[in-house]
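J.: here are the coordinates; sequence isn't available:
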């Protein structure tokens, strides 16, 4: 090969090697840049989580509301919306405001408290409750009649219920003995023996540990044979006593407590 041709090939090879080296250097720089960005983002996320933990601890100590075991993802979304409404940029700045402004705390509860739902949000569940819980088979009611009389009952048990088809329903006047009370699944204990507990679309906002606590509390608060109603996206997965329930109807989250 002519010497000039050899020189041209040598130059082309050198240029290709140089381009390859430059590409490798550029790729390395990009990887380092991406790695640095990820580390910065991770650091920001870690810092924000620390800020959130401090905020929740401050709210617990100052106002008595305990959100520490709430699921982080929906809590973060609500917190972001609350911060935007207040016009603050960091969780720390929001913490300073909320601890010194009770009105800000009330607005926070309105955004993050998960206290709003729709009436009869799960019609199938409500229908099942009406059919399975709100009425009693007549043969069982007759046994109750005999036991009522044997125990010294002076009136007629039938005065307190009406017959509809093959079932009996308690009269509406008995429904006037309803007690309205504030109760927290996070911090409070059992305060009554219930025939029915409806806890729909609440557990989905709890971490597994808090779901377990709530389930144990509800189980302890149900009489034997009592009913527990849950939302569509909820289950007995984190219930320590799940083997002590039976599902009343397939596809409906209504469960009956079978034993202590």
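T.: Structure received. Remember, it's a predicted structure, so these values are computed and weren't measured experimentally.
J.: From now on I want contacts and neighbour counts done on CA atoms only, so please keep to that.
T.: Fine.
J.: doesn't residue 169 make contact with residue 163?
T.: Yes: if you go by CA atoms under 8 Å, residue 163 and residue 169 touch, sitting 6.4 Å apart.
J.: contacting residues around residue 118?
T.: Residue 118 makes no contacts at all, as judged by CA atoms under 8 Å, 6 or more residues apart in numbering.
J.: Let's verify it: helix, strand, or coil?
T.: In three-state terms, and counting by DSSP: H, G, I helix; E, B strand; the rest coil, residue 118 is coil.
J.: structure B:
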């Protein structure tokens, strides 16, 4: 049986989430409650608040606090060519299909600081498909989008990025794509010429366009079942006939209400293909 303190904390958490939605239109109600509570508890300690009510007061009256809060609520952990086998499968198995199209659209949903969109741009360049592809990188965190558009990463992350790129079948050195200066790697601005960065919420926004590949990796694990279904429905409706959907290594369509609209293209790498009759 829950204590009165635990019940009060649950109410405070609910009211905080509702306050964020009502004032700033960021809707986190469909996120995993356990994950949300853990992240907001970290934020509460960071801001020096003893209760969620105190944090709510700051959020309502200090708009700058929300900007600092969003990184706690959105997934910010990524790396270039994360899970190299996924990118190797795209290179060897998915891109031969995409090569048959005269033009391509790729949606990276939940792009965070842009590591995945740069990975895909490099992969598509190495396979000769970059110039006919537009990469749509979206996130609800506008600060993360700004960082993604800059394409600047700390040099201490580059050895891991380089090794991932090699394992993903890289046909050149990753150093060909960035310039090192002052402890940071600045990725070539030519990689951004085919990228479009946009604020988009999988919780409340609509279909994004006719995509040939949607890559949304390690985002759905933070959603509850209802919101997962909404997101997968968006991906299904956004994909062209026989388009591809890539998910994270711990994600699956197995229990999704839209599972029948997809075929397993590569089970190990969580890559699905939209059925022709979907």
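T.: Great, that's in hand. Bear in mind the structure is a predicted one, so any value in this text is a computation, not a measurement.
J.: With both chains overlaid, what TM-score comes out?
T.: With the length set by TM-score structural alignment, normalised by the length of structure 1, the two chains reach a TM-score of 0.69; 195 aligned residues with a CA RMSD of 2.2 Å.
J.: quick one: the strands in structure 1?
T.: Shown for structure 1, the strands assigned by DSSP state E span residues 136-137, 161-164, 167-170, 194-199, 222-230, 245-249, 252-257.
J.: any chance of the ones you listed in a markdown table, plus distance to residue 48 of structure 1?
T.: Shown next, in a markdown table, are these (distance: least, CA to CA, whole Å):
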| stretch | distance to residue 48 of structure 1 |
| --- | --- |
| strand 136-137 | 54 |
| strand 161-164 | 58 |
| strand 167-170 | 54 |
| strand 194-199 | 31 |
| strand 222-230 | 33 |
| strand 245-249 | 41 |
| strand 252-257 | 37 |
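J.: Of those strands, which is nearest residue 112 of structure 1?
T.: Among those, strand 194-199 comes nearest to residue 112 of structure 1, with 17.9 Å by CA to CA.
J.: just checking, residue 265 of structure 2 touches residue 272?
T.: Yes: using CA under 8 Å, residue 265 of structure 2 makes contact with residue 272 at a distance of 4.8 Å.
J.: When these two are compared, which one has more neighbours?
T.: The neighbour comparison of residue 265 of structure 2 against residue 272 (other CA atoms under 10 Å) goes to residue 272, with 24 against 17.
J.: what residues are up against that one?
T.: Contacts of residue 272 of structure 2 by CA under 8 Å, 6+ apart are 244, 245, 246, 262, 263, 264, 265, 266.
J.: Map it across to structure 1 for me.
T.: Matched to structure 1 by TM-score structural alignment, residue 272 of structure 2 sits across from residue 255.
J.: Who's the closest spatial neighbour of its match, skipping the chain neighbours?
T.: residue 247 (4.4 Å; CA to CA, 6 or more residues apart in numbering).
J.: was I right about residue 263 of structure 2 contacting residue 277?
T.: No: in this structure residue 263 of structure 2 lies outside contact range of residue 277 using CA under 8 Å: 11.2 Å.
J.: The two - which one has more neighbours?
T.: Neighbours per residue (other CA under 10 Å) separate residue 263 of structure 2 from residue 277, with residue 263 holding more: 18 against 8.
J.: quick one: what's aligned to residue 44 of structure 2 in structure 1?
T.: Using TM-score structural alignment, residue 44 of structure 2 pairs with residue 83 in structure 1.
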